[in-house]
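1. Predicted model follows, preceded by the sequence.
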Amino acid sequence: MPDGQEHAFTDYSNHPLRDLPIDLTVCIGHARPRLRDVLNLTEGSILPLDRQIDDVVDLFVGEKLIARGQLIEVNEGAELAVQITQIFAGGSMF
């Protein structure tokens, strides 16, 4: 790569903060119900989201979108996971 351009992937194996746990948020969709609908929620209520079951999900660290992926089942369907399909470059995370 020409000088001044960042590499898409950086080796963080020696970064001093690499073992620091971070909160990662997986956004599967949004809802915008009316207040009266929220007040009427009960156990078993269904809240529709703005995405389909097979749509990509967004991964955030804080407010920064870092990746997108697909929800998958793991451990014989006992757990959900995200299979990363796109990682956003554009600067170091640190």
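-> That came through fine.
2. CA atoms for contacts and neighbours, from now on please.
-> Will do.
3. if I pick the nearest residue to Ile22 once chain neighbours are set aside, what's in contact with it?
-> Take Ile22 and drop its neighbours on the chain: the residue closest to it by CA to CA, 6 or more residues apart in numbering is Val61, 7.6 Å away. Applying CA atoms under 8 Å, 6 or more residues apart in numbering to Val61 gives the contacts 22-25.
4. cool, and Phe60?
-> So Phe60 contacts 24-27, 66-67 (CA under 8 Å, 6+ apart).
5. So the spatially most central residue of the chain: helix, strand or coil?
-> Most central in the chain under CA atoms, centre = their mean is Leu59, positioned 1.7 Å from the mean C-alpha point. Three-state call for Leu59 (DSSP: H, G, I helix; E, B strand; the rest coil): strand.
6. Contact partners for the nearest residue to it once chain neighbours are set aside?
-> Of all residues not flanking Leu59 in the chain, Val26 sits nearest, at 4.6 Å (CA to CA, 6+ apart). Val26 makes contacts with 57-60, as judged by CA under 8 Å, 6+ apart.
7. Then Thr85?
-> 67-70.
8. Swap in 7 Å and give it another go.
-> Contact analysis of Thr85 by CA atoms under 7 Å, 6 or more residues apart in numbering lists 68-70.
9. let's bring in a second model and compare:
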Amino acid sequence: MSDDVNQDLLAEQWAAALDDQDDDPIGDLGNFDDIGGGAGGGEQPQNMSQNEALAEEWAAALAADEQEDVKKEKEQSLLSSKASQAEFKDLTEDAKAIRPESGKHELDFILDIPLDVSAELGRTRLLINELLQLGQGSVVELNKLAGEPLEIFVNGKLVARGEAVVINEKFGVRLTDIISPIERVKQLA
């Protein structure tokens, strides 16, 4: 029951505050001491002085914010007036100019880069169980037919096709077809 009485008292105080709000935009809502069972409306002059002090603080804070905004705008206009359009030298002609010595030197530094070259006879897929059952003399079927060209890969990219040859008792590959740059780009996609 005491909760109902407190709620009724709170509702009455809110209604009174809303009625007084027409005269003062901040009204009695600025002081919450009397809400919840305190003294009624006997503190009206004190509330007004607190509300006026609060309003003055708000006005001072807003004025300070406006001064900061004006100061920032002045700084921005000063900086923008000092800024100038950047001018760059046109390097198109220098880039197009052929330097006879530089052509050879530009490629020299990449000639010693090592590459992995591999020749692939064919491929297949095995399960781990099938791989474990392989032994000496086992035959693994590949996806290529007999007589099809080998594929030559450089760093994992197909660059040529060829046929297997034996030279001085070692296997080798005779290149029969070089992949064009356009085909290499198509394979990347």
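-> Great, that's in hand. In this text, all values refer to a predicted model and were calculated from it rather than measured experimentally.
10. Work out the TM-score between the chains.
-> TM-score for the superposed chains, counting by TM-score structural alignment, normalised by the length of structure 1: 0.68, backed by 77 aligned residues with a CA RMSD of 2.0 Å.
11. Now do the lengthiest strand in structure 2: everything it contacts.
-> Ranked by number of residues, the top strand in structure 2 under DSSP state E is strand 157-167. Here strand 157-167 of structure 2 makes contact (CA under 7 Å, 6+ apart) with 149-153, 171-179.
12. Give the PyMOL command for selecting the buried subset of those.
-> Selecting only the buried entries of the contacts of strand 157-167 of structure 2 in PyMOL, with 16 or more other CA atoms under 10 Å as the criterion:
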select buried, resi 149+150+151+152+153+173
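13. Of the contacts of strand 157-167 of structure 2, which is the nearest to Ala95 of structure 2?
-> Ile179 (30.5 Å; CA to CA).
14. now the closest one: how far from Glu101 of structure 2?
-> 31 Å (CA to CA, to the nearest Å).
15. Tell me the residues of structure 1 aligned with the longest helix seen in structure 2.
-> In structure 2, assigned by DSSP state H, the helix with the most residues is helix 44-82. Under TM-score structural alignment, helix 44-82 of structure 2 corresponds to no residues of structure 1.
16. From the chain's centroid, how far away is that helix?
-> 38 Å (CA atoms, centre = their mean, to the nearest Å).
17. Turn the contacts of Phe60 of structure 1 into CSV, columns for distance to Pro16 of structure 1.
-> Listed next are these as CSV, based on distance: CA to CA, whole Å:
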residue, distance to Pro16 of structure 1
Leu24, 19
Thr25, 23
Val26, 26
Cys27, 29
Ile66, 20
Ala67, 23
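18. picking up where we left off before, mind checking the SS state of the residue nearest to Leu59 of structure 1?
-> Val26 of structure 1 - assigned by three-state DSSP - is strand.
19. Map it across to structure 2 for me.
-> Using TM-score structural alignment, Val26 of structure 1 pairs with Ala119 in structure 2.
20. Please identify the buried residues of the host helix or strand of Ala17 of structure 2?
-> Ala17 of structure 2 belongs to helix 2-20 when assigned by DSSP states H and E. Across helix 2-20 of structure 2, burial judged by 16+ other CA under 10 Å covers 9-10, 13, 17.
21. Alright, that wraps it up for me.
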